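S.K.: Quick one: sequence plus predicted model below, questions after.
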Amino acid sequence: MVNPLTYVFRRKVTEKFDFSDAELEALGSELKAKVNQVFGHSLAIRELDSGSDNSTEIEISNLGNPHYDVERFGVSFVASPRHADVLMVTGAVTLNMAEAVKKTYEAMPSPKFVVAVGDDACDGGIYKGSYAVLGGVDKILPVDMKIPGNPPSPKEILKGLVVLMKQASK
């Protein structure tokens, strides 16, 4: 019979695991500096699904996991558009969601920025030309930044936010 304490005190497999993503750290530092320059505080993002297949939402939610941890860079996701600086829209705008998208945008305080994330939000994607879809977000809202991809990776989303902050600081 094996003594259970041997499992507790033996060397762990991940003990020597040293993971560091230099590109992510550089992106995050640059984003934090730009957010402080533009807003003087953290960047609040309201994510809005206007008719997507949820692949982009999965990548956006990955930004909050321990690997990316965007909170440490001053980026937070908020539940209300009244607290948001950026409206991050995913999915092609369907006819049923057009009014909700407009109302969400109108509820945001100024200055407000709109980011289209994913191919569907940028131009309609695979749903382009469908009878139930208006197209990309730019059909009904002024879009400040488009982050293409099906879906874009969390790093690509962060790169897009850095570019948005650079544009906003000019």
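M.R.: Right, received. Where do you want to start? Since the structure is predicted, the reported quantities are computational estimates derived from the model, not experimental observations.

S.K.: C-alpha only now, for contacts and for neighbours.
M.R.: Fine.

S.K.: right, and the helix or strand after the longest helix seen in the chain?
M.R.: Longest helix in the chain by number of residues (criterion: DSSP state H): helix 22-38. Downstream of helix 22-38, the first helix or strand assigned by DSSP states H and E is strand 43-49.

S.K.: hang on, the earlier thing: tilt between the longest helix of the chain and strand 43-49?
M.R.: Computed with axes from the mean of the first three to the mean of the last three Cα atoms, to 10 degrees, the direction of helix 22-38 lies at 110 degrees from that of strand 43-49.

S.K.: Second structure for comparison follows:
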Amino acid sequence: MSTNPSFEPIMAANGKLVAPDQGFFNDLSNEVSDKGFLVTSTEELFQWARTGSLWWMTFGLACCAVEMIHVNMPRYDMERFGAAPRASPRQSDVMIVAGTLCNKMAPALRKVYDQMSNPKYVISMGSCANGGGYYHYSYSVVRGCDRIVPVDIYVPGCPPTAEALLYGIMQLQRKIRRVGTIER
């Protein structure tokens, strides 16, 4: 992912990842320290809160789920970007679909998606979740989870690295901040 030019701005000079809108937060901090208060709309406040508190649930179906686990470990520590794992779909607002989606598993995926509260977002992780991957021509494989649930962010790779998933989470945060509540 480091060859992608859009990934470079979130890399600090020391090689560590920084929040995608760190400059925005620095300006915000300066304004609060100068004036002592902020003037904003409630919609902007809600958008900011949504980007900083993405609670995601795993729908790990294959080997991509191992890379998804790496993102929670201390090396990447996804919680510092405001994303934390949850076990229940009723507590989650992001679903990460990682791995091969079979025809028998598709109704379960849809049921879990329907149990999530609004606004809800989906990240498709890996070639198998994006389009069937290696098993694309198999009779029992769904050729992309976007045929079952609406997908907001696609993370390519087989399997994608933990950095790629972290970048996908940050892209979702940017999308929420830019668009607001994504209407379905």
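M.R.: Nice, thanks for sending it over. What you see is a predicted model; the values in this text were computed from it and never measured.

S.K.: Show me what the longest helix of the first structure is packed against.
M.R.: Helix 22-38 of the first structure sits against helix 154-168, with contacts defined as 3 or more Cα pairs under 8 Å, 6 or more residues apart in numbering; DSSP states H and E.

S.K.: What residues does the residue nearest to Thr94 of the first structure when sequence neighbours are not counted make contact with?
M.R.: Nearest in space to Thr94 of the first structure, with sequence neighbours left out and distances taken as Cα to Cα, 6 or more residues apart in numbering, is Val133 at 4.2 Å. Listed by Cα atoms under 8 Å, 6 or more residues apart in numbering, the contact partners of Val133 of the first structure are 92-95, 124, 127.

S.K.: just the buried members of those residues?
M.R.: Using 16 or more other Cα atoms under 10 Å as the burial test, the contacts of Val133 of the first structure include 92-94, 124, 127 as buried.

S.K.: just the strands in the second structure please.
M.R.: Ranges of strands in the second structure, per DSSP state E, are 54-60, 83-85, 94-98, 121-125, 153-155.

S.K.: now these in TSV, with mean neighbour count and distance to Leu45 of the second structure?
M.R.: Shown next, in TSV, are the strands of the second structure (neighbours: other Cα atoms under 10 Å; distance: least, Cα to Cα, whole Å):
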stretch	mean neighbour count	distance to Leu45 of the second structure
strand 54-60	21	15
strand 83-85	19	18
strand 94-98	27	19
strand 121-125	26	19
strand 153-155	21	23
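
S.K.: Now tabulate these in TSV and tack on distance to Ala108 of the second structure.
M.R.: Formatted as TSV, the strands of the second structure follow (distance: least, Cα to Cα, whole Å):
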stretch	distance to Ala108 of the second structure
strand 54-60	10
strand 83-85	19
strand 94-98	12
strand 121-125	15
strand 153-155	20
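
S.K.: of the ones you listed, which approaches Asp146 of the second structure most closely?
M.R.: Of all these, it is strand 121-125 that lies closest to Asp146 of the second structure, at 8.1 Å by Cα to Cα.

S.K.: Now the residue nearest in space to the middle of the first structure: closest residue in space that isn't a chain neighbour?
M.R.: With distances taken as Cα atoms, centre = their mean, the residue of the first structure nearest its centroid is Ile60 (4.4 Å). Leaving aside its chain neighbours, Ile60 of the first structure sits nearest to Pro154 (6.4 Å; criterion: Cα to Cα, 6+ apart).

S.K.: Tell me how far the counterpart of that neighbour in the second structure lies from Cys145 of the second structure.
M.R.: Applying TM-score structural alignment, one finds that Pro154 of the first structure aligns to Ala162 in the second structure. Note on Ala162 of the second structure: its distance to Cys145 of the second structure, by Cα to Cα, to the nearest Å, is 20 Å.
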